[in-house]
Each structure stands twice: as C-alpha cells, then as structure tokens.
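Q: sharing a sequence plus its predicted fold:
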Amino acid sequence: MDSATWDQILDRSPNAAAGAHPGGAVRHGRPRQVLRMTTSLLYFFCGVVLILTTQVIGCPLYYMNRPLYYRYMARTKAHFGVLITTVTQWWSPTVIRVTGDHTVRDQLHKTKDGRVECRFPERLVLIANHQLYSDWLYLWWVAYTARMHGYIYIILKESLKYIPFLGLGMQFYGFIFMARKWEQDKPRMQHRLSKLTANHGKNPMWLLIFPEGTNLSHNGRVNSKKFADKQGFPDLKHQLLPRSTGLRFCLEQLKDTVEWVYDCTVAYEGIRRGEYGQDYFTLYSTCIEGRPPKSVNLHWRRFHVSTIPISDAKEFDLWLRARWVEKDELLEYYMQHNRFPEDDTEGSDLATVADDKNLRKRVNNVVAKKNVEGSWKGPIETEVRLAGYLEILDNFIVVIATFVAYKLVYAALYRLPFF
C-alpha cells in the first residue's frame, strides 16, 4: 500500500472535502499509531478492570455500613477521574481555556504551576451544551480541579448501561440512566435523587445533565429545527433545543439541598460553521492519529435556584430556552472571535423572560460590547493534567491490600511461608 492510499484511509472524516481537519495534519505514522492504539487501550482497559475489581471487593459494605459503602464507591469514582485525566494528558493533550462571567469570576483560579482550580460549591447541578462525545470527559476533569471528581453523577441514556465493564462500573457510581420515556424514567430518577438528598443534602454532589439529550449532529439539527418551526420557537444556530422535563424534575427534588445551577458553554476550536465536531474528533483521530482539538473552551456562569421558575412547567421551559438562546449567542461570538466574551454587567443574568425577541436584543447588547481594557477578563489557559502522579498509585491500594490479606490468611491456615 503506497503512502497516498494510506493518507486517504487515515482521513476518515465524511466532511474532509469541506476543508482541512480542524485538529491539523495527522501527526503519527502507521507504526506509531499502532503503538499508541495498543498502549492507550491497554492502559485504559487495565485501569477499568482494576477499578471494577476494587468496586466488587467493596460490595459487602453495602449490607454492613451504607455511608461507608458510598464513600468507598466515591473513591473508586475518583480513581476513574484520574484514569481519564491521564488518558487525555498522555494521548490527546490540548489547550484548555476557561472563562466565566461575573457570577463565577472569583471561583476560577490558576495555580503557580499552571493548573486551573475551580472553587465551585460541593453541591450543584451542572448543565452544558452537548457538542460531542468528549464533553463529559472535560467536565469530569473540571470536577477533578475542584477535588469533586469522586462525587460527580451523570444522567445518561440507558443504552450505555450495557457497555461491557464500563456499564457495570457506572451503575456502582450511582449514575442515572434514562430510557427517554418519562413514565419509565420518572420513578427511576426519583429513586436516585432521593439518595442524593439523603443526610439532609450534606453529602457532596455534582449532578451533570445535558438538556439537549444527545450531542450535536446534522440529523439532530434538522430535527431540532423542525420542532422549533412547529412550536414557533426561535431556532438555534449552534445547538439543539433543550428538553426541560428532566432538568426541572431534578431541580424540584433537589431545590432544598442545592443553591446553584452552574452552566457551561463548550466550544471546540476549528470547527467551521455548518460542520460538526463529531465528524472530526473521533477517538481514533484524537488519540491515535494525534489530532485532538487545538483548544477546548469552557465558559462558566451560574444561577441561583431561587431565581429559576421551577414550580411552573411552561415558565421553566421558557427560562431554559432563554438560557440556550444566550448560549447560542456566546457560541456565535466564539465563531467570530475565536474566544468567549466575559461580561461585567451585574444585571446580565436574566431570571425571568417574558419575550424571546426582547431577550435576544438584550443578549446581543451584552456580547457586542467592545473589547476595551477592563471590559473582559482574559481566559485561564491551561491543560488537562494531574496534580501529581502519586494519585495513580492510589488506584492500586485496595487490590494490593486485599491480595496481601488473602496471602496472610492462606499462609496462616496452611502454615506456609508468606511468599
């Protein structure tokens, strides 16, 4: 096979004809790709098996001491956060730019060694637009920067429950799986949320939900536009219309134990107008070919739960769509300027909205501000990486301790040497 043929095979993107890959040229030849694929899959699979083994070892705690069991599983969840952080750091490194408006500005910090620290509260509901499959990886990493990577709970589609090894591990983590049939999902969600409000809501919890329900794609945009036209809603340029039922139910159940909803707007550098990140940033292109996004941009803001119209379904749906209109304007600004704006206007969070047209006008006024000195605060530029490699060793402690205990008991029973 000649090099030209191999180059064609490497470019698996269906939109390749539209222009260059936003992650750049293929960085690794075939031999190195094979090596990267082997090492990444081996590291990740071994890490997953190790964590799952640790979870199985801890299962008896469920019947002995429930609080201890949940703390134990939270630790295994932190282990998975460390695992995906190292996978990203070693096989798909990229620049991360973190920005926020005035509501979170004092909670975003950069350490002396260049890492970011998100000093968010221990209990919150996190919502985000869903650009592609890797969104949850970067948001889990954000939880890691806040030392909350053991307490993140994700609402997922039910089919993910059946992924070998990973599906069982996610069930141990207490993730919420949705069948997208509300009569079936409601009791399941109520059961899981009741556990998250136990102990008077004193246990740490980050609940992550993607209101769009799925990541952005051509078919998704077509269906979203059809629904918007049918309902008379303004269409969005860079997202799918959000679904409000699940999020509203979560906030109803958690409102007495959670003060804040944190909203993250995610953008990947280089994705051109009318194209979709999932067509380019696959696991293969990102980790094996060495073409991750040139930068991942995360823009943060927050809303106090008391300002959100949770009690009225129609008002809440309008509130959520209004937030997505704002996010769409942010993404349009990013498309034009390759960065997110940050506004200092104290009145920019709109708690209630009566008219989408008026809302759009107000949002346009915010994002159209000139970039004069003092108007915007520059982003925190960092990368996904561990605070220290000793954290990887923590993943092995339970398995090693169990093995040593077994050997000690076996040696004592049969009067054999330990080794």
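A: Sure, I can see it. Residues are numbered from 1 along each chain as shown.
Q: C-alpha only now, for contacts and for neighbours.
A: OK.
Q: quick one: the strands in the stretch 151-300 of the chain?
A: Assigned by DSSP state E, counting those that start in this stretch, the strands in the stretch 151-300 of the chain fall at 152-157, 176-178, 205-209, 260-268, 295-304.
Q: so residue 124 is in which element?
A: With secondary structure defined by DSSP states H and E, residue 124 is part of strand 123-128.
Q: in terms of secondary structure, what does that strand contact?
A: Using 3 or more CA pairs under 8 Å, 6 or more residues apart in numbering; DSSP states H and E as the contact test, the elements touching strand 123-128 are strand 205-209, strand 260-268.
Q: in TSV, list the ones you listed along with mean neighbour count and distance to residue 165.
A: Formatted as TSV, the helices and strands packed on strand 123-128 follow (neighbours: other CA atoms under 10 Å; distance: least, CA to CA, whole Å):
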stretch	mean neighbour count	distance to residue 165
strand 205-209	23	22
strand 260-268	23	29
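Q: dump these to TSV, plus distance to residue 224.
A: Listed next are those as TSV, based on distance: least, CA to CA, whole Å:
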stretch	distance to residue 224
strand 205-209	18
strand 260-268	19
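Q: nearest to residue 131, of those strands?
A: When the helices and strands packed on strand 123-128 are ranked by proximity to residue 131, the top entry is strand 260-268, at 7.1 Å, counting by CA to CA.
Q: what comes into contact with the closest one?
A: Defining contact as CA atoms under 8 Å, 6 or more residues apart in numbering, one finds that strand 260-268 is touched by 123-131, 135, 277, 293-305, 327, 330-331, 334.
Q: what angle do the helix or strand just after the strand holding residue 124 and strand 260-268 make?
A: Under the assignment DSSP H and E, the closest C-terminal helix or strand after strand 123-128 is helix 135-145. Between helix 135-145 and strand 260-268, the angle comes out at 130 degrees (axes from the mean of the first three to the mean of the last three CA atoms, to 10 degrees).
Q: and the gap between residue 379 and residue 116?
A: Using CA to CA, to the nearest Å, one gets 11 Å for the distance from residue 379 to residue 116.
Q: of those two, who's got more company?
A: Between residue 379 and residue 116, residue 116 has the larger neighbour count (other CA atoms under 10 Å), namely 24 against 19.
Q: ok, that one - contacts?
A: Residue 116 neighbours (CA under 8 Å, 6+ apart): 108, 109, 110, 145, 380, 382.
Q: what does residue 321 give?
A: So, once contact is read as CA under 8 Å, 6+ apart, residue 321 ends up touching 241, 242.
Q: following element in sequence after the helix or strand that contains it, please.
A: Element membership for residue 321, per DSSP H and E: helix 313-337. Read in the C-terminal direction, the helix or strand following helix 313-337 is helix 356-367, with elements assigned using DSSP H and E.
Q: in that following helix, which residues are buried?
A: Within helix 356-367, the residues that count as buried by 16 or more other CA atoms under 10 Å are 356, 359, 360, 363, 366, 367.
Q: okay, one more to line up with it:
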Amino acid sequence: MGFLGNIIRGILNFTYVILSSCCACVFFMFPPLVMIRPFSKTLYYKINNKVAGSWFRYLIFQTQVVNQTTVKLHGSEQLKPNESVILMMNHPSEIDWLYSWVLANRVGSTSCIKVILKDQIKYVPGIGWGCDNLDFVYLTRHWEFDEQHIQYKMELYTETHTKPWLVIFPEGTDFDKDKQLKSWAFSEKNGHPKFNNVLLPRHKGLHACIEPLRTHQNLDAIYDITIGYESKPTIFTCMIGTNPTVNIDIKRIPISEVPKEEDALQKWIYNLYDKKDKLLQQFKDNGNQFPSPYIIPKVGLDVYFFSILWYTFMIMAFYLMSQHTLLLYYFIAVVLFFISSSRFKSLREFRGLQLPQHTKKQ
C-alpha cells in the first residue's frame, strides 16, 4: 500500500476508534451509569469492564491482524490468570500501553485493565470518556493531589471487588534523547543513578498504588515488563499500519518480595531499572532481540468475534440514528454530558470521578 493509501487507512482507523469508543460510552456505559450505579457500584463496574474488554479486543485485532504487528513474548508462562497485578512498564514509545491488552488477553484478564494516564487524555472524545467510566487514573503532575487521587482509585477498586491489571509507567513519559539528558541532569544533581536506555523511574506513584491494594489484600504481584522495538513506533505509525515488531520481556514478582517502606521501594525500583537498562542494552547488542526464548501468541477467536461484533454494531447504530431522530438526539445529549463531565470539576465530583480535594489548583 502506497503512502496515500496508508494515510487514508490511518484516517479511517482513527475515525473508527473515536466513533466506536463514543458509541460504547453512549449506548453501553451511560445507561448503567444512571440506572445501576446509584444502587450498585459493583454491578456497574462489572458491566463497564465487560463492555470495555470486548472493545479492547478490537484494539488487539487492529494491532495483530490488521496492522500485522509481530508480538514476541519472552516469559509469557509467568502470566497468571485471576490475579490482581501492577504492570510496571518501561516507556520507549507513546503506544506502549497498547500491548498491555495483548498480555492480559493471554490469561483472560482483558476486562481488568486499568491505566494511569496524563490528565489531558480525559478530553479525548470517546476514549477519554471511556477511561473515566472505567475509573482509569488521571494524573495532574501535582503530587499533593495525585497522591490522594491514586489512593482513592485504589480503594474504589477494592470496594467494587475489582481485581485490576494496573498499568503504570514509572518513568512518567516516553523515552527520547532530550528527556534522557534531562533525566541525567536530575540524577547528577540529586545523586541518583543514570541509565542509558530508560529514564530515572519515580517511586512515589508506584508506592501510592501498591500500599492501598496491599493493605486490602487486593494485589498479588507486580509484572516487570520490558518492551523493545526494532524502531520507535508512534500513534501515527500505529494508525497507518506500519508498526514494527515488538518484543516484550515478562518477569513476575510476588508482592511479598516488594518492599513496603517508601525509601526501600526507591532503592528496589532503581535496582530493577538498572537490570532493565542492561537488558535493553543486550536487546540492542543482540540485533533487537531479548536473550530469552519467546513465543508469538496467536490471535484467539474471541478477538475476531468481538471485532466483528463491534463493526456490525457501528453500522447498525449509525443507520438507526439516521432513521430515528430521537435516537440521534439521545446520542447528542449523552455526548454533551460526557464532554461536560470531562471539563467541569463539579460534575466530576458529583459522578465520583474525583474528590473535591483532588481537584487541580488553578
């Protein structure tokens, strides 16, 4: 497919992702929000997680089938079903989170994914609203608020009997040379280690995630996930279908082996990232290949089934809206509600998306 064809393909893919996520929020997540959540948060989140899990399988379909991205899993036997875990990932690109669904789907945990995200994502139509409905964790980079907000979300997972697969990027942002230089400067100034293939990890956010879950016995393990690419992908290359091969190294760390004290956790994560840095150097020196054996996971029938289901639903939804004005008005009204929810703190507080003290200072 030529350059123009790739551009058209990218536009179509992006449009479908936005529209399908909007429809998921409007037709499948909004009704439980008003009819079920006031009476049962647990049932509400169970429904939303199932809806999201089916849509996440479309992302797997898009990645592995449509884009034909080769995913190599090193240590996949360490993935365990029915666990509450934190996926601690390095951050070499802006699409690393995408592969958390591939990992989760290996053990039937696709519906359990939760991600810690930048606050700006909540404004993205469809995707941001869905992340809100699933209680993903938006961070403002104001620690006095973020710390309490993280704890609030972790306690909410326990309260609603959710066993999360929580994705966290301790580096805080994706890796590039400019950020590496800033990371080195910070490390030199503060006496921290310097790494060549990762940025200095931040331990406070990880600690804030671990302890509320550990306290309520809702955390079984941390997965130390290391991602290596042949070339750095972007959202653009993802949409036009030119993703490179992705290599994912998986190590399971039982929560009993993770320090409880914050200072000890800082040393622990620095040591872990030192090993991760060396592993990535091996990856580069070995021709973009981790040293351990790997498997290339097959795409399951569930991925095909739910992808076809979502394509069919999208066609039906927009056809019905074109034929029934009331349905179209409903769609517009709910879209306006979600836009308002992303922008007005009073509505976010009313919905329980954040507590008043979590609101970012103006």
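A: Right, received. Where do you want to start? This one's a predicted model, so the numbers in the text were calculated from it and none came from an experiment.
Q: am I right that residue 307 of the second structure is in contact with residue 58?
A: Yes. Between residue 307 of the second structure and residue 58 a contact is recorded at 4.8 Å, counting by CA atoms under 8 Å.
Q: so which of those two has more stuff around it?
A: A direct count of neighbours by other CA under 10 Å for residue 307 of the second structure and residue 58 places residue 58 higher, at 25 against 21.
Q: now for that one: what does it line up with in the first structure?
A: Residue-level alignment of residue 58 of the second structure against the first structure, with TM-score structural alignment as criterion, gives residue 83.
Q: what residue in the second structure is paired with residue 145 of the first structure?
A: For residue 145 of the first structure, the aligned position in the second structure is occupied by residue 106, per TM-score structural alignment.
Q: list the contacts for that match?
A: By CA under 8 Å, 6+ apart, the residues touching residue 106 of the second structure are residue 79.
Q: measure it to residue 174 of the second structure for me?
A: Using CA to CA, one gets 25 Å for the distance from residue 106 of the second structure to residue 174 of the second structure.
Q: can you check residue 276 of the second structure too?
A: Distance of residue 276 of the second structure to residue 174 of the second structure, given as CA to CA: 15 Å.
Q: likewise residue 61 of the second structure?
A: Distance check for residue 61 of the second structure against residue 174 of the second structure: by CA to CA, it reads 24 Å.
Q: which one of the two has more residues nearby?
A: Neighbours were counted for residue 61 of the second structure and for residue 174 using other CA under 10 Å; residue 61 has more, 23 against 17.
Q: what's the nearest residue to the residue minimising distance to the centre of the second structure if we skip its chain neighbours?
A: Among the residues of the second structure, residue 115 comes closest to the average C-alpha position under CA atoms, centre = their mean, at 3.7 Å. Counting by CA to CA, 6 or more residues apart in numbering, residue 115 of the second structure lies nearest to residue 167, which is 4.6 Å off, once chain neighbours are set aside.
Q: aligned partner of the one you found in the first structure?
A: That one, residue 167 of the second structure, aligns with residue 208 by TM-score structural alignment.
Q: isn't that match up against residue 130?
A: No. Applying CA under 8 Å, one finds residue 208 of the first structure not in contact with residue 130, separated by 11.5 Å.
Q: which helix or strand contains residue 97 of the first structure?
A: Secondary structure assigned from DSSP H and E places residue 97 of the first structure in strand 95-100.
Q: please tell me how far the aligned partner of residue 193 of the first structure in the second structure sits from residue 73 of the second structure.
A: Matched to the second structure by TM-score structural alignment, residue 193 of the first structure sits across from residue 154. Here the criterion is CA to CA. By it, residue 154 of the second structure lies 28 Å from residue 73 of the second structure.
Q: show me which of the two is the more surrounded one.
A: residue 154 (25 against 22).
Q: so which bits of stretch 65-79 of the first structure are buried?
A: Of the residues in stretch 65-79 of the first structure, those buried under the neighbour-count criterion (16+ other CA under 10 Å) are 69, 70, 72, 73, 74, 75, 76, 77, 78, 79.
Q: touching it from outside, list them.
A: Stretch 65-79 of the first structure is contacted from outside by 51, 54-55, 58-59, 61-62, 148-151, 172-173, 392, 394-395, using CA under 8 Å, 6+ apart.
Q: can you say which of those are buried?
A: With neighbours counted by 16+ other CA under 10 Å, these contain buried members at 51, 54, 55, 58, 148, 149, 150, 151, 172, 173, 392, 395.
Q: which members of the residues you listed are positioned in helices?
A: Secondary structure of these is defined by DSSP state H; positions in helices are 51, 54, 55, 58, 172, 392.
Q: show me what the fourth one lines up with in the second structure.
A: If I follow you right, that is residue 58 of the first structure. So, by TM-score structural alignment, residue 58 of the first structure is matched to residue 32.
Q: state the helix or strand in which the closest residue to its match other than its chain neighbours lies.
A: Of all residues beyond its chain neighbours, the one nearest residue 32 of the second structure is residue 44 (6.0 Å), with distances taken as CA to CA, 6+ apart. Element membership for residue 44 of the second structure, per DSSP H and E: helix 41-61.
Q: surely residue 230 of the second structure touches residue 286?
A: No. With contact defined as CA under 8 Å, residue 230 of the second structure does not count as touching residue 286 (11.3 Å).
Q: between those two, which one's more packed in?
A: For residue 230 of the second structure and residue 286, the more surrounded residue by other CA under 10 Å is residue 230, and the numbers stand at 15 against 11.
Q: I'd like the distance between that one and residue 245 of the second structure.
A: Spatial separation of residue 230 of the second structure from residue 245 of the second structure under the definition CA to CA is 6 Å.
Q: over to residue 280 of the second structure?
A: 15 Å.
Q: who's more crowded, these two?
A: Counted by other CA under 10 Å, residue 280 of the second structure and residue 245 do not tie: residue 280 has more neighbours, with 23 against 16.
Q: residue in the first structure matching that one?
A: Per TM-score structural alignment, the equivalent position to residue 280 of the second structure in the first structure is residue 331.
Q: residue 13 of the second structure too?
A: With the correspondence set by TM-score structural alignment, residue 13 of the second structure lines up against residue 40 in the first structure.
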